[in-house]
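# 3D, please:
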Amino acid sequence: MKNRRRALVSALAGVAMTTLLLTGCAGGQSKIDACKSIAQSVSTASSEVSSSMSNFQSDPDGAAKSMKNMAASFTTAAGKVTQSDIKPLADKAAAAMNDFSGDFAKLAADPKNPDTAAVEKSSQKMSDTFTALQKACTL
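Next up is the predicted model:
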């Protein structure tokens, strides 16, 4: 009887531990938490970018640096996302933002001979990826 009770207690403890472990794995980051962390990152960096963009004509390098900082900040935030619906969208948006930042830096380096086609293309791609991310975060 004592051995049966011990076996039953061990089995129940094993089931309880497995349930707790699986719950932790399945729980992970919620969609809301993933979207909030990205939104905070964008909010912080976007005010700096807005300010420097308004001064693009007088300080194109400063505007490019702000865009690069925002892209880096967003890439870091996207790297922290683990939620399976949001993660691929955040990664695509980060890649698009980095592409735009690179094209924008080229524009800032030579504003008299701009490659506007590249900037427009990467800007559209960035806009499309952020629209998809925003849509996923609002559903």
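# okay, CA-based contacts and neighbour counts for the rest of this
Fine.
# Tell me where the protein has helices.
Ranges of helices within the chain are 2-27, 31-54, 60-79, 87-109, 116-138, based on DSSP state H.
# how about the ones you listed in TSV, adding mean neighbour count?
TSV is the format used below for the helices of the chain (neighbours: other CA atoms under 10 Å):
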stretch	mean neighbour count
helix 2-27	11
helix 31-54	16
helix 60-79	21
helix 87-109	21
helix 116-138	16
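# and the gap between residue 7 and residue 20?
Residue 7 is 20 Å from residue 20, where distance means CA to CA, to the nearest Å.
# before we go on, could you also do this sequence so I can check it against the first one:
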Amino acid sequence: MSRNRTARASAIGILAVAGLLLTGCSGGQSRAEACTIVQDTLEKAQTELTESVSSFGDDPVAGSEAVNKLAQSFSDANGEISNGDVKPESTKATEALDAFAAEMEKASSDPASADPTALSDAVADVQSTFTDLQEACKG
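Below is the predicted model:
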């Protein structure tokens, strides 16, 4: 898989996950508050992340920096979540984003030797954990 396709797949995967989360975080007040934190964090990062990751092939450093920024923002947001139903899933999503950011950083430091399988696996893990987080928000 080429770097451009990998970057586009990454961006599409993250946006799909963000879209899923934005469609429904309801339930009890504390669950709703926890899901609002997740939603707000993703909304703020969505535009920048889309632009940076989609141009990863042309500017891998910018793509990597955008993913790192999202991972840090999400980690900070996860620190604000205390709901017992949402916290375990948001922690898994945070760990998946951190792993994806690490793979993007490796790829940006040496694009010629980027591991498309590792990037694809990291994207799949992000999608899976965010799907689980979405389910926790639906309650």
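# Residue 100 of structure 2 and residue 124 touch, don't they?
No. Residue 100 of structure 2 is beyond contact range of residue 124, at 9.5 Å (criterion: CA atoms under 8 Å).
# And for residue 34 of structure 1, nearest residue in space, chain neighbours not counted?
Nearest non-adjacent residue to residue 34 of structure 1, counting by CA to CA, 6 or more residues apart in numbering: residue 81, 5.6 Å away.
# again but with residue 49 of structure 1, I slipped
residue 66 (5.3 Å).
# Pretty sure the one you found sits against residue 52.
Yes. Between residue 66 of structure 1 and residue 52 there is a contact at 6.7 Å, judged by CA under 8 Å.
# re earlier: gap between the residue nearest to residue 49 of structure 1 and residue 19 of structure 1?
Distance, residue 66 of structure 1 to residue 19 of structure 1, using CA to CA: 47 Å.
# likewise residue 8 of structure 1?
16 Å.
# What of residue 65 of structure 1?
Distance of residue 65 of structure 1 to residue 19 of structure 1, given as CA to CA: 49 Å.
# Apart from its chain neighbours, what residue comes closest to residue 87 of structure 2?
Nearest residue to residue 87 of structure 2 in three dimensions, chain neighbours excluded: residue 81, at 5.8 Å (CA to CA, 6+ apart).
# The one you found touches residue 31, doesn't it?
No. In this structure, residue 81 of structure 2 is not within contact of residue 31 by CA under 8 Å, at 9.1 Å.
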